Structure formats: C-alpha cells, structure tokens
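Undergrad: Below are the sequence and a predicted model for it; my questions follow.
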Amino acid sequence: MNLQESVALVTGANRGIGTAYVEALIQAGARRVYAAARNIDTLKDVVAIAPDRIIPIALDVTNFDQVNIAAQTAQDVTLLINNAGVIGAGGLFTPNSVETAQWEMNTNYFGTLSMVRAFAPILQRNGGGAIVNMLSVASVASAPVFGSYSASKAALNSLTQDIRAELAKQGTQVVGVFPGPVDTAMTEGMPVDKAEPITVAKAALQAVEAGLEDVYPDPVSQSAFSAIAEPLKAVEKMFAGWMPQ
C-alpha cells in the first residue's frame, strides 16, 4: 500500500501513539486523516499539525452508535488504525479487578471488533486497503499486575489473525503491531526501557507499505519475539522480571 494520497482513520488520536500516527501519516503524504477520540475537544493540538488535512471525530469505540456514525462520515478511508486502548493495574485480586477486566476487554477487544466490522465494507469498496491493530508483547505472555490487560491483548491478537484470514479475499492487508513498553501516559511510572511513540508509528506504517503482517518495533519487542522460537516459558520468565519490587 502506498501511503501517499491514502485516507486514514486513527482511533485514540489525541495523545501518545495515536498522535504519533497522525504525525507520521502527514509526513508520509496522506491525503486525509480522520483523528478520532472520545472527547473531540482534546484533538485541537492534533488538528493543528495540518488543519487542511486532519478531520477530528468524536468516537468512543465501545459506543456502537458512534462507531456507525464514524463509518458513515469517513466513507473514503483506505487505512484503519485501531489504536484506542485502555490499561488498568493492580492485579487480578483487587476489589474492582473484574470491572477493570471488562473495561479493558470492551475497549481493546470488542471496540476493535466493532471498528473492523464497520469499516471492512468501506475498505473493500475502496480497493481493499489496510488495517493496523495495536497489540503488545503482552499479547503472548502475561505481564504481572497487568493480567487482564494482557488477556485483552491476547484476545485481540487472536482476533487480528482471524480478521487477516477473513478479509484476505477482499484484499485487505492486516498488520499487528507488538510493541514493548512505550513512553506514553499508560506506562508512566514503569521502571523499564520505553520506545518513543513516533518510532512505533513509523515502523507500523513502513510495514503497511512493505506488505508485512507483524511488526516488532523496539528492542524489548524484538527480544521477546526472538525468544518465542525457544520454549514460550522463556518469554513468560522475561515478563516476570518486570514485576514491581
């Protein structure tokens, strides 16, 4: 896929990796970028990057009505970037751990599923296009204290594989991005090496242009996935090293 003259929609575009995606798309020559966030007022700085090419959209991916309105608004999309996500902490045995797990699953898994279902027909009409799903190294081995988040990303990894298979006939490329910790508000306070958001975004877009399916955009991710050729237990032990002291 050639990013020049592409039309993209980025969920969770108001900060972190989402904003980095918008910046990278503009730099790559995208004709139009729909920048989506739950509160449209939080997108003012993002729109200012290129006011003539960035269109803000109010979108909560867990709200079916808003997803459908976004799809009706952005009928020219050729690249869907499912970046919106949430993360809780505290482990599986805190008083609100079940509610946290439901919140994470509703956003990270069901929200992405809703977006893909709404936009797959649009991508088909526009020649196939591409979908980018933001996964995590935690998709393949649970990170301590972030167990339900890891479970939601593992579910999204499985969903991504199924989407890839089901949309192959319509020529839609499906890319899974598996970063380690990224320097965003989500990882504030985590004492680990973190990748820069723009590094992750650019690596993902390069994969779209190269026709790749999986992206390991940082040293932590690359280390984790190189170890998967060995017993998966090795990855589990590596993540266990992230356990707060």
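TA: Good, I have the coordinates. Keep in mind the model is a prediction, meaning the values are calculated, not measured.

Undergrad: going forward, measure contacts and count neighbours with C-alpha atoms only.
TA: Will do.

Undergrad: same for the helix or strand containing residue 70, what does it pack against?
TA: Using DSSP states H and E, residue 70 sits within helix 64-73. Secondary-structure packing of helix 64-73 (3 or more C-alpha pairs under 8 Å, 6 or more residues apart in numbering; DSSP states H and E): helix 112-125.

Undergrad: centre of the chain versus the helix it packs on, how much separation?
TA: 15 Å (C-alpha atoms, centre = their mean, to the nearest Å).

Undergrad: In that helix, which residues are buried?
TA: Neighbour-count burial for helix 112-125, with 16 or more other C-alpha atoms under 10 Å as criterion, is recorded at 112, 113, 114, 115, 116, 118, 119, 120, 122, 123, 124.

Undergrad: and of those residues, the nearest to residue 186?
TA: Using C-alpha to C-alpha, residue 112 is the member of the buried residues of helix 112-125 that lies nearest residue 186, at 18.4 Å.

Undergrad: Just give the closest residue to the closest one, not the sequence neighbours.
TA: residue 82 (6.2 Å; C-alpha to C-alpha, 6 or more residues apart in numbering).

Undergrad: so how far is residue 70 from the one you found?
TA: From residue 82 over to residue 70 the distance is 13 Å, taken as C-alpha to C-alpha, to the nearest Å.

Undergrad: before we move on, what about residue 169?
TA: Separation of residue 169 from residue 70 (C-alpha to C-alpha): 24 Å.

Undergrad: Okay, one more to line up with it:
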Amino acid sequence: MPTLNGAVVLVTGANGGLGTHFVHQALERGASKVYAAARNPREWGDDRVTPLVLDVTSPESVAVAADIARDVTVVINNAGASNGSSVLGDLSAARELFEVNFWGALEVTNAFTPALRSSGGTLLNVLSVLSWLGIGDAYSATKGALWQATNTQRIKLAADGVHVAGLHLGYADTPMTRGVDAPKLDPADVVRSAYDGIEAGSYEILADELSRQVKAGLAAPVEALYPQLARSEA
C-alpha cells in the first residue's frame, strides 16, 4: 500500500487553504520532505519543507520544478482557481480557468511522471463534487475534464506501479469559497480523508456525504441531478 511515512511529497498550490494542510499533515504522517510549491512560495519554518517556485500555467516553470524535485514520490495536484466564468458566451475567462485547473494539472503530472515511475509513487488529483455536477459552469467543466483525465492516467500508469487517486469534495472552508453561502467542510478533515485514502490504496476518495450521494446518483435519469429540468405537470 502507498504510505506517507518516508515519502517525498510535492504539493502544488501549497499556500492555499487545502494546500497548507496537505503540507503539514504530510509531515505529521512521517514524510521526510515536502516541496511546498506555489507561484510565490513562502517560508515554512521547518527544515523538512522546501519552498518551490511553480506556476502550473507555465510549462517552463513546471519543467524547472521537476528538474529540482527529482526525488518526489508523491504528487498532490492541488493548485486550482475559480473565476466565475461560463461555458456560454465569451469564453476568454473559461479558457484561463482551464489553463490552471486542467492543463496545469496535466503539465505537472507529465513533468513528474519519470520520478513517480522510478519510485512506484502516488499521484493525487484534487477534484470536486462539481466534477459530476454542471452547476459550477466553467469550473465544473474544468473539474469534469480533469476527472476523466485522472481515469486515463490511472489506467496508463498502473503498469508502471504508479497509484493514481482522485479526491472529490463539496465546498471546503477556504479563501476560494469565501463568497459561497453554503455549508462548508473543515479543510483539515478533507486532507485527512485524502491521506487516509492514499494510504488505504483507494483510487477514488469521497471526502463527504454530498460527494457520496452525487456519485451514487450518476446512474439515475439526468432530471434527478438537475430538478430544474423536470417538466411541470399540466
């Protein structure tokens, strides 16, 4: 089974709400080193944490980071963004969102695949319950695309001994969801579930009841997921 004990972990978006917990909890579980990657990395006050410059939208930045962190055994694709964009109308903002949430995550995975293959390591893609629900508009589209890419990565890399997992969750109480008026998860609990899932060898980690309910409902008629589509009785 995969383990965090003795692992060398890379966390993208390490300065964010979930990212900070991914860094700290990796150390709590025995990681020997954590690369805390961000566009503008900060100091962590811990010799086991190595700040790393990484802009997921820049292939050059990703390549430089991968050359530095060749000893990585666990990659946490956590960097993400939300800009309120739509798949209808002007697509410029939606394209920008895909650069971060989809293409950026793929760039990171591809750059660190040699390290993961050599170590028989683990990749975790941070997805969302909105991977399965279109109510998040362009954000849902980016996470839905990454969900499908995660399935492909899982199949392609399994023969190389690389474990690929996806994390689905509802709204977590982070800066990204500050304007969302809905119940929110404690980010520490989300990360705990993610690492528990990794160490259990899970391929799909559902961090909350909402994610479990939506996943279970995917086989139902589409009106069950989107009640606004239900026809009113004449």
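TA: Right, received. Where do you want to start? Computed from a predicted structure; not experimentally measured.

Undergrad: what's the TM-score here?
TA: Superposed pair, TM-score by TM-score structural alignment, normalised by the length of the second structure: 0.92. Supporting alignment: 228 aligned residues with a C-alpha RMSD of 1.6 Å.

Undergrad: What does the residue nearest to residue 112 of the first structure correspond to in the second structure?
TA: For residue 82 of the first structure, the aligned residue in the second structure is residue 77 (criterion: TM-score structural alignment).

Undergrad: Surely residue 94 of the second structure is in a helix?
TA: Yes: secondary structure assignment places residue 94 of the second structure in a helix (DSSP: H, G, I helix; E, B strand; the rest coil).

Undergrad: Report the central residue of the first structure.
TA: In the first structure, the centroid-proximal residue (C-alpha atoms, centre = their mean) is residue 134; its distance is 2.4 Å.

Undergrad: what's that one in contact with, if anything?
TA: Residue 134 of the first structure makes contacts with 81, 82, 83, 176, 177, 178, as judged by C-alpha atoms under 8 Å, 6 or more residues apart in numbering.

Undergrad: mind listing the helices for the first structure?
TA: Assigned by DSSP state H, the first structure shows helices spanning 16-28, 44-47, 64-73, 97-104, 112-125, 147-166, 197-210, 219-226, 233-240.

Undergrad: of the ones you listed, which approaches residue 37 of the first structure most closely?
TA: Of these, nearest to residue 37 of the first structure by C-alpha to C-alpha is helix 16-28, at 9.4 Å.

Undergrad: other SSEs contacting that closest one?
TA: strand 7-10, strand 32-37, helix 197-210.

Undergrad: again, only this time at 7 Å
TA: Contact analysis of helix 16-28 of the first structure by 3 or more C-alpha pairs under 7 Å, 6 or more residues apart in numbering; DSSP states H and E lists helix 197-210 as its packing neighbours.

Undergrad: Which residue range of the second structure does the helix it packs on align onto?
TA: The aligned range for helix 197-210 of the first structure is 187-200, by TM-score structural alignment.

Undergrad: Run through who's touching that stretch.
TA: 1, 2, 3, 17, 18, 21, 22, 167, 172, 173, 205, 207 (C-alpha atoms under 7 Å, 6 or more residues apart in numbering).

Undergrad: wait, doesn't the fourth one sit right on residue 171?
TA: Read it as residue 17 of the second structure. No: assessed by C-alpha atoms under 7 Å, residue 17 of the second structure is found out of contact with residue 171, at 11.7 Å.

Undergrad: Neighbour count: these two, which is higher?
TA: Comparing residue 17 of the second structure with residue 171 by other C-alpha atoms under 10 Å, the one with more neighbours is residue 171, at 21 against 18.

Undergrad: which one in the second structure is aligned with residue 68 of the first structure?
TA: Match for residue 68 of the first structure (TM-score structural alignment): residue 63.

Undergrad: That match: how many residues sit nearby?
TA: Neighbours around residue 63 of the second structure, by other C-alpha under 10 Å: 18.

Undergrad: ditto for residue 180 of the second structure
TA: Neighbour count for residue 180 of the second structure, taken as other C-alpha under 10 Å: 11.

Undergrad: Which positions in the second structure sit opposite stretch 152-160 of the first structure in the alignment?
TA: Going by TM-score structural alignment, stretch 152-160 of the first structure sits over residues 142-150 in the second structure.

Undergrad: Pull out the buried residues from stretch 53-62 of the first structure.
TA: 53, 54, 55, 56, 57, 58, 59, 60, 61, 62.

Undergrad: The fourth one maps to what in the second structure?
TA: Aligning on TM-score structural alignment places residue 56 of the first structure opposite residue 51 in the second structure.

Undergrad: And residue 176 of the first structure, by the same measure?
TA: In the second structure, residue 176 of the first structure lands on residue 166 (TM-score structural alignment).

Undergrad: Thanks a lot, see you next time.
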